[in-house]
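In: got a sequence here, can you model it:
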Amino acid sequence: MIADFIFKLESIFWGLPFIIFVMLVGFYFTVRSGFFPFVKFGHILKYTAGSIRNNESNAKKDGSISPFEAVCIAIGGCVGAGNISGVASAIAVGGPGAIFWLWIWAFFGMMVKLVETSLGCYYRSQDEKGEYYGGPMEYMEKGIGREMGIKFGYVLGAAFCVGFILQFIQGSQAYTISEMLNNSFKIPMMATTVVYTIIILYVVWKGTPRIAKFATIIVPIMCVVYLLGGIIIVILNIQNVPSVIQMIFKDAFTGTAAAGGFVGATVTTALRSGLNRSINSNEAGQGSSPLIHSSANTVHPMRQGLWGAFEVFVDTIIVCSVTAIAILCTGVWSNGETGATLTMTAFETSYGMFGRIFMGIMAVLFGLTTTAGWYTYYVAVIRHLLRKKTVLRDNIIQVFKVLFPCMNIIIVGYITMSGNDADLFWSLVSCVLAVPVFTNLIALVILRKKFWEIFKDYKARYFGIGKVDPDFHVFYEDNIDIKNREESIRKGLEH
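Out: From the prediction side, this is the model:
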């Protein structure tokens, strides 16, 4: 009964109208920017991957983390179950054509994440400890509610917060890891989940500083090792790659006929499956990454936005693509398996038992970095909601440190004991994803003029295109009058 309701809800939330809206938002920002992520891709690389060792990327001060720490947490937050299980699920449900739509959103998503990250940094706040925080709820309330005088901004902010917090019920990483270890080594799923919960509790207990240190060490290593493993599979099956690429593009517009254990898929199913798995994986439009990027010590909002675009490129264009092509070129995609099991089968066909061990290790690392990264996102939302009640806020965060890991046990326990599989799990993920995506994209559309002002200022300062407006404030609260007003609001002196 509950499973049928969740499947039905997913089909309603991710119906054609919502899909068209999401794609149009991405299309608008990409085209209006002059295809900035592609035309200026060299610039993005120069100030992201090419700047990892320079002072700007590693600079931080009291109340902030460095830009590099922010992006490691953010990449750790999005490179996770979506790259292993989500991509496989997209293929299992939507066929090879789903990967085309996964790529399409990634191309648009690079610009969308640049927009939301830039706005998050521009409208960020500072708490009583001097620590920066921000995200969609900040630009909804400050930008739409106060600067534009549209009261709907407060409603939108509240809806985003509620929808975003609800995502912590999904327990996605724990389910993927326990599923893989169970299929590979017959380790009971609940046993894995309990151990995983204890490890996460340790990682998050000291908060963002420990998570940042953990992410900067683990994330670069795990991404490189996983990519090497996947690329070797593709090379071993290189003769199948041309037909796989052809199948991805053809099936995106024709659907996929039933084959083996695959029941077949329509174009709409491929589109819906590819799009929501892409958003779940790279989080572009979801409003999550700005929650950590807003804490970074950046020289310009859009400079941090470049890191947002880079995240999408790494997560989807590189990591997800390697997973997808490995699954398709080994021919296991139509065997009837789904989720993490399908990805593991692809690795096992090339590496034997080592493939299972390798994927087990990767799943644990991906899961830990993602879960830890998302903890920082939820805490940012809690800090915003309870910003006027600091004692209650700190107490709630302490309780959440325990509740957050324990939710894994509840969700994995329900799905396993009810006899359901990864299809139900990923439908649940899709349902809780829809609300924050919808509210966040609405906000980006409303605040589009502000972003273009930030965009114009960045081009003038760093590309020499146009003149720098001396009256433009790089950050919202650089204006002393606005800063004083916001300080009063934060202290509860104004309502």
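In: drop to CA atoms for contacts and neighbour counts, all remaining ones
Out: Fine.
In: what about stretch 378-392, how long is it end to end?
Out: Using CA to CA, to the nearest Å, one end of stretch 378-392 lies 16 Å from the other.
In: tell me the buried residues in it?
Out: Within stretch 378-392, the residues scored as buried using 16 or more other CA atoms under 10 Å are Y378, V379, A380, V381, I382, R383, H384, L385, R387, K388.
In: from N276, how far out is N58?
Out: For N58 relative to N276 (CA to CA), the value is 33 Å.
In: ok, now V399?
Out: For V399, the distance to N276 - CA to CA - is 31 Å.
In: among the two, which residue is more densely surrounded?
Out: Neighbour count, other CA atoms under 10 Å: between V399 and N276, N276 has more, with 27 against 11.
In: immediately after whichever strand or helix holds the more buried one, which helix or strand?
Out: Assigned by DSSP states H and E, N276 belongs to helix 267-282. Heading C-terminal from helix 267-282, the first helix or strand you meet, by DSSP H and E, is helix 290-293.
In: what's in contact with that next one?
Out: The contact list for helix 290-293 (CA atoms under 8 Å, 6 or more residues apart in numbering) reads 67, 70-71, 73-74, 116-118, 120-121, 133-136, 304, 376-377, 380-381.
In: compare with the first, here's sequence two:
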Amino acid sequence: MSLINQVNGLVWGPPMLVLILGTGFFLMILLKFMPLRRIGTGFAMIWRGRKRGDASTGEISPFEALMTCLAATVGTGNIAGVATAIALGGPGALFWMWCTALVGMATKYAEVVVAVHFREKDERGEHSGGPMYAIKNGLGRKWLWLGVAFAIFGGFAGFGIGNMVQVNSMALALESTFSVPTWITGVVTMVLIGLVILGGIKRIGAVAASLVPFMCVAYVLAGLAVLIVNVDRIPAALDLIFTHAFSPIAATGGFAGAAVMAAIRFGVARGIFSNEAGLGSAGIAQAAGTTSNAVESGLIGMMGTFIDTIIICSITGLAIVCSGVWSSGESGAALSAAAFEASLPGFGGIVLTISLVIFAFTTILGWSYYGEKCWEFLLGAKSTVPYRIVWVVAIPFGAITQLDFAWLLADTLNGLMALPNLASLILLSPVIVKLTRDYFRGQSTELSAQTR
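Out: Take a look at the predicted model:
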């Protein structure tokens, strides 16, 4: 535990945070801030991507691919992660989460573009992509070890961060709110997840497309209800967030005080944990989408970061600061629950618990596919069925066991996924820029032809 703690401190320390933010900013400059200028285009692409295209170009629709990505990212990070950042870094941490998301849109765009551009078909004729394939097919054999490293980190990290940790959060939330025994949560979740993932990416995509939009809208509406109750406190909350992003905050109530570095560190780290920009995972799901253009997939993929952090995490963070419970000394999901309960007495905590359960459930679905593709890259398609069985069997154990070590190890492996991914994005940046330039130049030519 002590050794992993030290490694974790290095993995998520200032150098890694600078590397992730620096890579995102570097890509944003190269792309001439295109991700920020094309947010409207991204939403339009999501709407257009609801229809599944030619089966020869992918297994699921671009919309289902985005929902699978959101299924994996919209999870405990949006509820517990945001609260932890504020509890340890103060309200200013939310500002740094926003910065991480805006810069992360360029990173997420680039990840998806190379994942789709360098994807390949596996032995079953299904499309496979992600950082490991981008490294293998984009950088060549001499860099293959980087792709192998990513697949190993992702293959093992999934069992912690995307499986056991998620079901553990579900089980504890249901036990504290509805007195449901943890083992029952584990068994029911195991059965439901098994029914979905044994059907492969098509069934995962279909379930994600049904559940994710509903859960996101429902949670945003509940969060807006909290903000409406506290509408008179919103200006003061925003003042706190912007002020303490750049100045230390003194101890108050149960809050121990925090330096600016703490706000930056926890804001950036929890922001990355929530939206996964820089980890490379989004490209794995987007590569299964029916598309013949990597840039269009990238425009859809980058919107996952915007929806996840700028919309959903902001709702959680503002609810915590506006309700005044941020300085209570609570942390994690308990702090978010306190914010909702304080503003919506009697059912605020219940709403948050149900949201946490659905978020965690969909995260298990999304990450099951990420892990599957990592192991397929390492061991071939023959590993798929054994992997799915092990993934499903691990769920009840996650529900009933103490996971401090599993959480720490998975968090460390999750961070290590960023290293091969960021290296490949920097090395492949000329390809990303060329594909982007060619796509928008072609669009301009098309428009001018239509005008004539």
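In: returning to what we had before: sort out for me which of the buried residues of stretch 378-392 of the first structure are in strands.
Out: Judged by DSSP state E, those include no members of strands.
In: now the two most distant members of those residues.
Out: Greatest spacing in these, by CA to CA: Y378 and K388 (17.3 Å).
In: what residue is smack in the middle of the first structure?
Out: E283 (2.6 Å; CA atoms, centre = their mean).
In: the second structure: which residue goes with that one?
Out: For E283 of the first structure, the aligned residue in the second structure is E276 (criterion: TM-score structural alignment).
In: tell me which residues touch that match, please.
Out: T73, A282, T305 are the contacts of E276 of the second structure under CA under 8 Å, 6+ apart.
In: same thing but at 7 Å, please
Out: By CA atoms under 7 Å, 6 or more residues apart in numbering, the contact set of E276 of the second structure is T73.
In: would you mind measuring from it to V392 of the second structure?
Out: Counting by CA to CA, the gap from E276 of the second structure to V392 of the second structure is 23 Å.
In: which residue packs closest to the aligned partner of L139 of the second structure in the first structure, ignoring adjacent ones?
Out: Aligning on TM-score structural alignment places L139 of the second structure opposite I144 in the first structure. Distances taken as CA to CA, 6 or more residues apart in numbering put G153 closest to I144 of the first structure, at 4.8 Å, once the chain neighbours are dropped.
In: next, the contact list for that neighbour, please.
Out: G153 of the first structure touches M140, E141, I144, G145, counting by CA under 7 Å, 6+ apart.
In: the second one: neighbour count?
Out: A count of neighbours around E141 of the first structure, defined by other CA under 10 Å, yields 24.
In: surely it and L156 touch.
Out: No: applying CA atoms under 7 Å as the test, E141 of the first structure and L156 come out as separate, 8.1 Å apart.
In: can you tell me the helix or strand for I217 of the first structure?
Out: Here I217 of the first structure is assigned to helix 208-236, by DSSP H and E.
In: next, the buried residues of that helix.
Out: Counting neighbours by 16+ other CA under 10 Å, helix 208-236 of the first structure gives 208, 211-212, 214-216, 218-219, 222-223, 226-227, 229-234 as buried.
In: likewise for stretch 150-158 of the second structure?
Out: F150, A151, I152, F153, G154, G155, F156, A157, G158.
In: how about stretch 38-55 of the first structure?
Out: Neighbour-count burial for stretch 38-55 of the first structure [16+ other CA under 10 Å]: I44, Y47, T48.
In: aligned partner of Q167 of the first structure in the second structure?
Out: Checking TM-score structural alignment: Q167 of the first structure goes with A157.
In: outside of the helix or strand containing W407 of the second structure, which residues touch it?
Out: According to DSSP H and E, W407 of the second structure maps onto helix 404-416. Applying CA under 7 Å, 6+ apart, the contact partners of helix 404-416 of the second structure are M1, I4, N8, V11, W12, F153, G154, A157, G160, I161, V165.
In: chain center to it: distance?
Out: Mean-position distance between helix 404-416 of the second structure and its chain equals 15 Å (CA atoms, centre = their mean, to the nearest Å).
In: and the next helix or strand past that helix?
Out: Heading C-terminal from helix 404-416 of the second structure (DSSP H and E), you reach helix 418-427.
In: what's the match for I397 of the first structure in the second structure?
Out: That one, I397 of the first structure, aligns with T384 by TM-score structural alignment.
In: after superposition, how close is the host helix or strand of F366 of the first structure to the second structure?
Out: Taking DSSP H and E as the definition, F366 of the first structure sits inside helix 353-385. Taking mean CA distance after the TM-score superposition for the first structure, the mean distance separating helix 353-385 of the first structure from the aligned residues in the second structure is 1.5 Å.
In: other SSEs contacting that helix?
Out: helix 67-78, helix 172-185, helix 189-205, helix 208-236, helix 290-293, helix 339-351 (3 or more CA pairs under 7 Å, 6 or more residues apart in numbering; DSSP states H and E).
In: how about a cut-off of 6 Å?
Out: helix 67-78, helix 172-185, helix 339-351 (3 or more CA pairs under 6 Å, 6 or more residues apart in numbering; DSSP states H and E).
In: what residues in the second structure pair up with the shortest one?
Out: Structural correspondence for helix 67-78 of the first structure: residues 62-73 of the second structure, per TM-score structural alignment.
In: pull out the buried residues from the matching stretch.
Out: Neighbour-count burial for stretch 62-73 of the second structure [16+ other CA under 10 Å]: P62, F63, E64, A65, L66, M67, T68, C69, L70, A71, A72, T73.
In: quick check: the farthest pair among those residues?
Out: Farthest pair in the buried residues of stretch 62-73 of the second structure, by CA to CA: P62 and T73, 16.6 Å.
In: F150 of the second structure versus C374 of the second structure, what's the distance?
Out: 8 Å.
In: where does the closest residue in space to F377 of the second structure that isn't next to it in sequence fall, secondary structure wise?
Out: Excluding the flanking residues, the one nearest F377 of the second structure by CA to CA, 6+ apart is A151, at 7.0 Å. Assigned by DSSP H and E, A151 of the second structure belongs to helix 144-159.
In: what's the mean deviation for that helix versus the first structure?
Out: Looks like 1.2 Å for helix 144-159 of the second structure (mean CA distance after the TM-score superposition for the first structure).
In: packing partners for that helix?
Out: helix 348-379, helix 404-416.
In: out of the ones you listed, which is the most enclosed?
Out: Stretch with highest mean neighbour count among those: helix 348-379 (a mean of 23; mean count of other CA atoms under 10 Å).
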